[in-house]
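S.K.: Got a predicted model here, sequence first, then my questions.
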Amino acid sequence: MLCLAAALLATCAAACDSPTPSPTGFVRVDQVGYRTDEAKQAFLMGSPGDASFRVVDESGRTVLDGVAGPSTGSWNTGFPVVRALDLSALRTPGSYRVLATGAEPSPVFRVGSGAELFGPQVAANVHFFQAQRDGADVVASIVDRRPAHLNDAAATVYEVPRYDESGDELLDERLTPTGGPVDVSGGWFDAGDFLKFTHTAAYSTALLLLAQRDAPAGGPELAAETRHGLAWLDKVWDDSTGTLHAQVGIGAGNEDVRTDHDAWRLPEADEAPGADPALTRRPVFRAADPGQPISPNLAGKVAAAFALAAQTTTGEAALRALDKAAKVYDLADREPDALVTAYPHAFYPEASWQDDLEFAAAELALAGRALGDPRTDGWARDAGHWAADHLASDALGTLGVGDVSALAHADLVKLFDTGTAAAETTRDLLTDDLARQLDDGGARAVGDPFRAGTDYLEFDAVPHAFGLATTALLHQRATGEDTYAAFGTQQRNWALGANPWGSSFVIGAGSVYPRCPEHQVANLTGQQLTGAAVNGPNRADLFTEPNRFPTMRPCASADFTRFDGHGARFVDDVGAWQSVEPADDFTATALLAFALTSR
């Protein structure tokens, strides 16, 4: 990389003896890089007029040149024209930059194998989950972590809190204890705070297990992290009473109920001498009363995680995991009036649930088939039933914590490989819906100058981009067709720097990435939260009041304002949770995309 920088300086010294206008354009690339065998696209933001470009290697030698394509649209008044640059002919492994007429040189990017480029990204994502560990089993070398919330080992269960419709106001005057003690220690913090949700923990554990099962990346550290996630799910699920606990801690209260979101501190401070009692003894809330039907989205995700554990272990451990998965699945509410995700539900709004039961049943059937379980055929029939119900519902989305149908479909097709007409029909329905999800993203991408298939004005833009990238890979694996390969690659490119702001939205990936995440531990220790995926751009009017605490260390990175457009903003400031708060589900989705790309 130093060689490449020196070569560029030498080129400039030779060509810049006379004054030239300052660059007004910018080249946006996937800063991690491109696989040798995939379509490669970058974007040039600038003004009207023809623009040529060339790609230089580490020695400054031109290895590719061309002319920018036609305008893909206008981004803002400062950048009225965006053009695509086709780099697909670049297939020799190495490090490169793009030099374009009237533009600053692009960041350095690499061309190489999937394993070389994205295996390290999987490892970095695993490091984020290590940073998120709660309890006694922390990794001290990651953001200077210390054991925390040991009192969760004997926590009190409280009645489910009641909120107003928006989820902003706790209606209960105080929390009412109803049982315990229960051991809910360990697990992962959900995001930049210290709450723990079964909803996101089960989703994240399942995706890490899929990566462990289906891709070579990750190695022993990924396997250790899946065990850590499963160990906590084992605690929140009480096998003896049929009870699933949904949440540890509370994030929205009132004048009398203090919450996790009312203080900015290191997690170990919660149990230090003189700590706030409300934080020292955190409440636990159930998903349902013991033995009663469990919200199917929660039951489905937890059962799927246990069933995947049965597929990635052997012997008695596999049989125990399958048994837990079956028990949780059997308690799923088949006619829910409302779904439980978190308290309040507004923290993680979700409308679909048949997809979760399809996911659970498909994973149960795959595990059952491997272990010779007589219930396998019944689970396979169930999976087909829930798939049909989901496809007939009005809650069809794309891959993310709120819709796991892509994962369910991709594994369910494995159960219908007999070659019969009925099996082929079922496979077609499933793969057609994978295509539908990608077509939905593609329809949105057509109207975006940077070909993003995600909505800049909604939360979770980045994880949805990684979800589309993952779905394209799942579709290719299920069908053997590469119809959506280029589109899926574009979505990964967008998330890693080929976007208006020129920032990767995974910390440490590339050269420009969030430096000031809203994450209490990273902020207070001053250490980099490598591997964390953040929300990315969001609706501009959400940034009127940054989050501020007296104990928060001020941190603001580069000003990206000139690149805001189409009603969207990206703000790299520790108080801008709307853009730069990392989360487990975001990072798990990125990890699976990277793992499948590394194959």
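M.R.: Perfect, I can see it now. Numbering: from 1, shown residues only.

S.K.: contacts, neighbours, all on C-alpha from now
M.R.: OK.

S.K.: Look up how far Leu429 lies from the spatially closest residue to His261 that is not a sequence neighbour.
M.R.: Excluding its sequence neighbours, the residue lying closest to His261 (CA to CA, 6 or more residues apart in numbering) is Gly251, at 5.3 Å. Distance, Gly251 to Leu429, using CA to CA, to the nearest Å: 41 Å.

S.K.: Just the buried residues of the helix or strand containing Gly119, please?
M.R.: Element membership for Gly119 (DSSP states H and E) is helix 114-131. Buried residues in helix 114-131, counted by 16 or more other CA atoms under 10 Å: 114-115, 117-131.

S.K.: for comparison:
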Amino acid sequence: MKLQNNKYESAHRYAPEKFHIKIGKVIGFCMLCAALPAWAVTGYLRINQVGYETDVAAQAYLMTSSPVSDVSFHVINSSGDTVTSGTVGAKTGTWGSYTVYPVNFTVADSGKYSISVSGPVSTSSPVFTVDTSTNLYSQALVNTLSFYQNQRDGSNFIPSALRTAAGHLNDANATVYKTPPITNDNITAKLSPTGQKINAEGGWWDAGDYLKFVQTHSYTVALMLTGVRDFPNQMGAGSAKSNFTSEAEFGLNWLQQMWDDSTQTLYYQVGIGTDFTVNSDVSDHDLWRLPQVDDNYVPPSATGLTVAQIPYIRNRPVFVSGPAGSKISPNLAGRLAADFALCYQVFKLSNPSYANKCLLEAEHVFALANTSPGTLLTVAPYDFYPETEWRDDMELGATELYFALQAGSLPAGLPVTNASYYLTQAANWAHAYITGPNDQADTLNLYDTSGLAHFELYRAIGMAGKPTLAVTQAALLSDLSSQMSTSVSQSGDPFGSPIGWKNGDTASHVSGLSVMASEYGYLTNSSSYTTDANRWAGNLLGANAWGVSFIVGDGTTFPNCIQHQVANISGSMNGKGNVLAGAVVEGPTNTASSGSLPGMVACPANGVDIYAKFNASGAVYRDNMQSYATNEPAIDLTAASMLMFAWQIAGAPNGTP
């Protein structure tokens, strides 16, 4: 949520004090220096707060305020006994004024443990768990599912400690508008209705606000359905507590409302998050409230607003991408085709009529992709999600259509029934991506799905008997490896993170890279990449400079003050009780943000930034409800974490689609 009408904090510059000390006084003072003790070295231990797997090499990190040597460590069980010990390793680098050292250990027995160091520096870690991967990460998957359930909009919400009522029921009869002209992220003309109304109820809120975008939904649903299909015992029917099947269907249902297959029309957004220059109408980002008040919203006096200024709060607009049957931005077309083709794969046995409908939609939307685009369509305004790459999305969509068609027993009326057609298309788009302008410029996240598409296409080529195509399995592997190695080489993080923490959307990139490492390790049977996947998951879950798990509810220290309206108004802000568990926040970036609205609950209450002393290397993390840049969760930011956890538990997908 990028707040409008921000009240930005002022920067203050302090001049150093001037001292005028006589030479004799200085000499007298220095004669006492030898009698004073040396300044103590401060140390912090950074760990994967969810825990470590039994009998698997583990790594924590010691960061010290001054360089040290000959530091001993002890891993201590809940009875106070040392189970293993050793010497802290050679420094891995520096982080600001801190020096960072690895602590390598292995524990054979499950239980609760902590690490203690002694010598030139003395400190202890939080308590952590050592157990099987299933026991370590299953609750994290439960938390992720609960996050999406708490993000549900519309009448089909799920009551919880945070959610007590449905919101935005007026979306069921929403007016459709043309995409408005936007300059400098402001709408510069009155909205122009098309004369249509659609049912846009349901779906997940995008982030800490209440907007809904096909852009982020389509990415989230693709990863969720992939997990349901590939990890049925972790994310599908085989799990009693973290079965995402119904949640994926909930997301699919909203996407099917936004794609009218009968008229071949795509609607891509519900609500407005930016301001007008032509009138005083307010947007979603101008208010702080619970969702259930919007349908009949009356502005509190503290807002200074009138009912006349909120027409798009009570009755939210829907934006259409173009006339019926017109070409569709290929990033959206590719991902939607993947979503609907995955729908067919997941539901063809349990709900064949639903699956058949999905498959027909997948082919229709894929065929309408505009493969000579200018600026991609994402959301209005584009700057909220400035995506530039799309060939990866077309690769993913074509690959999932191949998997859907090759199974046989297809529904009637499909424009294409030959699976090899889509395999050829997928390979062509993979080649276009690898030889295109953005290869190795990004890793798996909302803006680049090649980290999943390459993995899927590799398996599809194997299933097809390795035919001659525009790309080979070796080329796909090489590109996956290059993406990871390029990211790691640019990171320079002494804690082993695969991405520089100042780059933005850092938390989602780390989980995406952990997924990519698991995929690559599986395809190549390489244990070194499994180690990378484990270590990078640890970076996300607390083994970082701030000692914070950037997933709410996972670990012992996580964001308390997220920029999320429901969590801020209805939830706990001390890390206990009613938190938005499973939510992945933006994470550290190059700057924090600030801005307040009436109704915000101040968090932290005292305003103290307890993590400021760990900011370095251009990276900033701030646990404050005003800082959307570091502390806002979103459905796309969270999406890769569920696959990361499923990979950590299962180690491999459940067969080939």
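M.R.: Okay, I see it. Keep in mind that what you see is a predicted model, and the values were worked out from it rather than measured.

S.K.: Would you pull the TM-score for this pair?
M.R.: Scored against TM-score structural alignment, normalised by the length of the first structure, the superposed chains reach a TM-score of 0.92; 571 aligned residues with a CA RMSD of 1.9 Å.

S.K.: residues touching the residue mapped onto the residue nearest to His261 of the first structure from the second structure, list them.
M.R.: Under the alignment (TM-score structural alignment), Gly251 of the first structure pairs with Gly273 of the second structure. Taking CA atoms under 8 Å, 6 or more residues apart in numbering, we find Gly273 of the second structure in contact with Leu211, Ser283, Asp284, His285.

S.K.: again, but for Gln648 of the second structure
M.R.: Gln648 of the second structure is in contact with Ser133, Tyr137, Asn534, counting by CA under 8 Å, 6+ apart.

S.K.: in the first structure, which of these remain in contact?
M.R.: Contacts from these that recur in the first structure, judged by both residues aligned by TM-score structural alignment, their matches' CA atoms under 8 Å, are Ser133, Tyr137.

S.K.: what's the closest of the contacts of Gln648 of the second structure to Arg163 of the second structure?
M.R.: Tyr137 (25.1 Å; CA to CA).

S.K.: Spit out the contact partners of the closest one.
M.R.: By CA under 8 Å, 6+ apart, the contact list for Tyr137 of the second structure reads Val50, Phe645, Gln648, Ile649.

S.K.: most surrounded residue in the residues you listed?
M.R.: Taking other CA atoms under 10 Å as the neighbour criterion, Phe645 ranks highest of those with 26 neighbours.

S.K.: How about the secondary structure of whichever residue in the first structure pairs up with it?
M.R.: In the first structure, the residue paired with Phe645 of the second structure is Phe594, using TM-score structural alignment. Three-state assignment for Phe594 of the first structure (DSSP: H, G, I helix; E, B strand; the rest coil): helix.

S.K.: I'd say Phe594 of the first structure and Pro120 touch.
M.R.: No - assessed by CA atoms under 8 Å, Phe594 of the first structure is found out of contact with Pro120, at 9.0 Å.

S.K.: so can I have JSON lines of the contacts of Gly273 of the second structure showing neighbour count, distance to Val107 of the second structure and secondary structure?
M.R.: Compiled in JSON lines, the contacts of Gly273 of the second structure are given as follows (neighbours: other CA atoms under 10 Å; distance: CA to CA, whole Å; DSSP: H, G, I helix; E, B strand; the rest coil):
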{"residue": "Leu211", "neighbour count": "21", "distance to Val107 of the second structure": "46", "secondary structure": "coil"}
{"residue": "Ser283", "neighbour count": "21", "distance to Val107 of the second structure": "53", "secondary structure": "coil"}
{"residue": "Asp284", "neighbour count": "23", "distance to Val107 of the second structure": "50", "secondary structure": "helix"}
{"residue": "His285", "neighbour count": "20", "distance to Val107 of the second structure": "49", "secondary structure": "helix"}
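
S.K.: Can you tell me which of those residues carry over to the first structure?
M.R.: With both residues aligned by TM-score structural alignment, their matches' CA under 8 Å as the criterion, those preserved in the first structure: Leu211, Ser283, Asp284, His285.

S.K.: which one of the residues you listed is nearest Pro37 of the second structure?
M.R.: His285 (54.2 Å).

S.K.: about what we covered before: adding distance to Val585 of the second structure as columns, could you present the contacts of Gly273 of the second structure in TSV?
M.R.: Below are the contacts of Gly273 of the second structure laid out as TSV (distance: CA to CA, whole Å):
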residue	distance to Val585 of the second structure
Leu211	17
Ser283	23
Asp284	20
His285	18
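
S.K.: ok so, going back, where in the second structure is the aligned partner of the helix holding Gly119 of the first structure, by residue range?
M.R.: Counting by TM-score structural alignment, helix 114-131 of the first structure corresponds to residues 133-150.

S.K.: For the matching stretch, give me the average deviation versus the first structure.
M.R.: Taken over the aligned residues, the distance from stretch 133-150 of the second structure to the first structure averages 0.9 Å (mean CA distance after the TM-score superposition for the first structure).

S.K.: before we move on, back to that, how far away is the match of Gly251 of the first structure from Phe213 of the second structure?
M.R.: 11 Å.

S.K.: That'll do, ta.
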